[in-house]
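A.B. asks: Provided below are the primary sequence and the corresponding predicted coordinates.
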Amino acid sequence: MSPPTTVDAYVEAAERSGYVMGDDDVPVSLHPVSIDRDQGDVLRRTVLTEGAERTLETGMANGISTLYLCDGLQRNGLTGPRHVVLDPQQADQYHCAGLRAVRTLGLAGLVDFRPRDSSLELPRLVDEGRSIDLAFVDGDHRFQGVFADLHYLDRLVRLGGLVLVDDYDLPAVRDAIAYFTANLDWILEEVVHRIAVLRRPHRTCTPPWDAYVPFQAVTAAPSAAG
């Protein structure tokens, strides 16, 4: 049987078997870390509807989210390293399964892969003067990890750009998001298939040095698809 040549066929085959292959031909389980097809459709559709040209994700794992994001970029007619991926565990924990997936489907040229912790690499991207249209946060799910990602993305994602955060059902994720909606005017637009869709304000928000709004997680009503 010929290997899948589209993202949808690849993911369908992976979900049917329950695993993907790493570079050393070791099967790497999809669960519990991989997003599902419904979530992948959210990522791809958002890239398309936003007309995103520069994207970023924290946490590659098995590469399923990367495939959907890159598929959206490709459908937007883009080429070159447009998608920054941060994952320090790609080789040791996932046997480079994500990198193999993007190579298999001819999407590797869109990927700027960086095998460093996001808390170390995101500041470097800020220093490089990068500007991102859309980011997907799905790395460290502890409060401090999510908060650090969002803190630097507040400097990287363009005004009016989107930040999508997986696993909004986790209290640590909700609480980290709540700081940015309460204090920096981020807007929680919807929660769909456990993905929180956040939009940065369209104008710069710089509170006074001593300003602080106590925050409590805000629960957005899930969309019909959620």
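C.D. replies: Sure, I can see it. A quick note: this is a predicted structure, and the numbers were derived from the prediction, not measured.
A.B. asks: contacts, neighbours, all on C-alpha from now
C.D. replies: Will do.
A.B. asks: Flag every buried residue along stretch 168-187.
C.D. replies: For stretch 168-187, the neighbour count (16 or more other Cα atoms under 10 Å) marks 168, 172-187 as buried.
A.B. asks: Filter these down to the ones in helices?
C.D. replies: 172-183 (DSSP state H).
A.B. asks: which residues touch stretch 27-34?
C.D. replies: 14-15, 18-22, 61-65, 94-95, 97 (Cα atoms under 8 Å, 6 or more residues apart in numbering).
A.B. asks: no wait, stretch 134-147
C.D. replies: 47, 52, 54-60, 87, 119, 149, 153, 157, 161-167, 172-173, 175-177.
A.B. asks: And the helices in this structure?
C.D. replies: 7-17, 37-50, 64-75, 97-104, 118-127, 143-156, 171-183.
A.B. asks: most packed of the ones you listed?
C.D. replies: helix 64-75 (a mean of 24; mean count of other Cα atoms under 10 Å).
A.B. asks: Summarise which helices and strands that helix is packed against.
C.D. replies: When contacts are defined as 3 or more Cα pairs under 8 Å, 6 or more residues apart in numbering; DSSP states H and E, helix 64-75 sits against helix 7-17, helix 37-50, strand 83-86, helix 97-104.
A.B. asks: Among those, which comes closest to G77?
C.D. replies: helix 37-50 (10.3 Å; Cα to Cα).
A.B. asks: Would you mind getting the angle between that closest one and helix 64-75?
C.D. replies: 30 degrees (axes from the mean of the first three to the mean of the last three Cα atoms, to 10 degrees).
A.B. asks: chain center to helix 37-50: distance?
C.D. replies: 11 Å (Cα atoms, centre = their mean, to the nearest Å).
A.B. asks: Structure two is appended below for comparative analysis:
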Amino acid sequence: MSERGARVREVRRRLAQDGPPWTRDHELDFQTVTMPERDCDLLRDLLIADGAGTVVEVGLAYASSALAVGEALVTVDPPHPRHVIVDPFQDQAYSDVGWDLLRAAGLDSIATLMRSPSSAALPELVSEGFTADAAFVDGSHRFHEVFVDLYFLRKIVRPGGLVVMDDDWTPSVRTAVRYYERHLGWTAMPGAFAAGTLRHIADDPAAEAVPRCRALRLPDALVEPPFTEFHPF
């Protein structure tokens, strides 16, 4: 492991072991909000295996997933690594704790934080012609906002690239994602997080337990089906 990678790994280890230096005043907020370490490891490994050099991420919070993305990028070591993070609440709700952890890991040299809603930031990236190899989405879980995030990410992530969703166990996220699978040619990668955390759909103990995260492969070309071929999803 490179010295740079070791620095990121150490910050990740301390965060998982000791928690962040500051949390919001909600009971067990870090444990509730952040993605578990093993899922972060799987995200890192998936991005490394795909050779990702540019990643866009929606949601920062305590930076667990962002640190995993950063570790993947410094491991792949492309000529111009770039990690664009979108989070309008990092300063006002999280006192910049996630961003400070990225800085402690030395990842601020490759990361950019857009402090605006994804509904504004992602269209801005599209207008700039920004292209990413992969995206990780853990922003708003409202159906319409997830749907809009994915709409713009399909224009940002290159053909054949990856989109990884957190909290696929929530009905709102699952429903939004299924539209893109059914109508726009996105293909689920069920093995990517098979060893990760399981959650019952809608937190219903009687419902199926599914991996918390869902990875999807975009088609090799942008799909625009005719409106006459629409089917309920």
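C.D. replies: Noted; the coordinates are in hand. As the structure is a prediction and not an experimental result, all values here were calculated from the model.
A.B. asks: TM-score of the superposed pair?
C.D. replies: Here the superposed chains carry a TM-score of 0.86, computed using TM-score structural alignment, normalised by the length of structure 1; 206 aligned residues with a Cα RMSD of 1.6 Å.
A.B. asks: For the contacts of stretch 27-34 of structure 1, work out which two are farthest apart.
C.D. replies: Longest span within those, Cα to Cα: E15 and H95, 18.3 Å.
A.B. asks: of the contacts of stretch 27-34 of structure 1, closest to V191 of structure 1?
C.D. replies: For the contacts of stretch 27-34 of structure 1, the nearest to V191 of structure 1 is S65 (17.0 Å; Cα to Cα).
A.B. asks: For that closest one, give me its contacts.
C.D. replies: Per Cα under 8 Å, 6+ apart, neighbours of S65 of structure 1: 34-35, 40, 43.
A.B. asks: Nearest the geometric middle of structure 1, what residue?
C.D. replies: Among the residues of structure 1, the one closest to the centroid is F136, at 1.9 Å (Cα atoms, centre = their mean).
A.B. asks: Looking at structure 2, which strand is longest?
C.D. replies: If you go by DSSP state E, structure 2 has its longest strand at strand 157-165.
A.B. asks: same for that one, what does it pack against?
C.D. replies: strand 132-137, strand 214-217.
A.B. asks: Rebuild those as a markdown table, extending it with distance to S109 of structure 2.
C.D. replies: Formatted as a markdown table, those follow (distance: least, Cα to Cα, whole Å):
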| stretch | distance to S109 of structure 2 |
| --- | --- |
| strand 132-137 | 17 |
| strand 214-217 | 27 |
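A.B. asks: and of those strands, who's closest to L102 of structure 2?
C.D. replies: Comparing these under Cα to Cα, the one sitting nearest is strand 132-137, at 16.3 Å.
A.B. asks: and the closest one, how far from structure 1 on average?
C.D. replies: Superposed on structure 1, strand 132-137 of structure 2 shows a mean distance of 0.4 Å to its aligned residues (mean Cα distance after the TM-score superposition for structure 1).
A.B. asks: angle of that strand against helix 37-49?
C.D. replies: Using the same axes, to 10 degrees: strand 132-137 of structure 2 against helix 37-49 is 170 degrees.
A.B. asks: I'd say V164 of structure 2 and P211 touch.
C.D. replies: No. V164 of structure 2 is beyond contact range of P211, at 11.9 Å (criterion: Cα atoms under 8 Å).
A.B. asks: hang on, the earlier thing: quick check: which of the helices and strands packed on strand 157-165 of structure 2 is buried the most?
C.D. replies: Ranked by mean neighbours (mean count of other Cα under 10 Å), those are led by strand 132-137, with a mean of 24.
A.B. asks: That one maps to which residues in structure 1?
C.D. replies: Aligning strand 132-137 of structure 2 against structure 1 (TM-score structural alignment) gives residues 132-137.
A.B. asks: how far does the matching stretch sit from the chain's center?
C.D. replies: That offset, for stretch 132-137 of structure 1, works out to 6 Å (Cα atoms, centre = their mean).
A.B. asks: measure stretch 135-151 of structure 1 end to end?
C.D. replies: Distance between the two ends of stretch 135-151 of structure 1: 12 Å, counting by Cα to Cα, to the nearest Å.
A.B. asks: Neighbours of the aligned partner of T204 of structure 1 in structure 2, how many?
C.D. replies: Aligned by TM-score structural alignment, T204 of structure 1 pairs with L222 of structure 2. By other Cα atoms under 10 Å, 14 other residues sit near L222 of structure 2.
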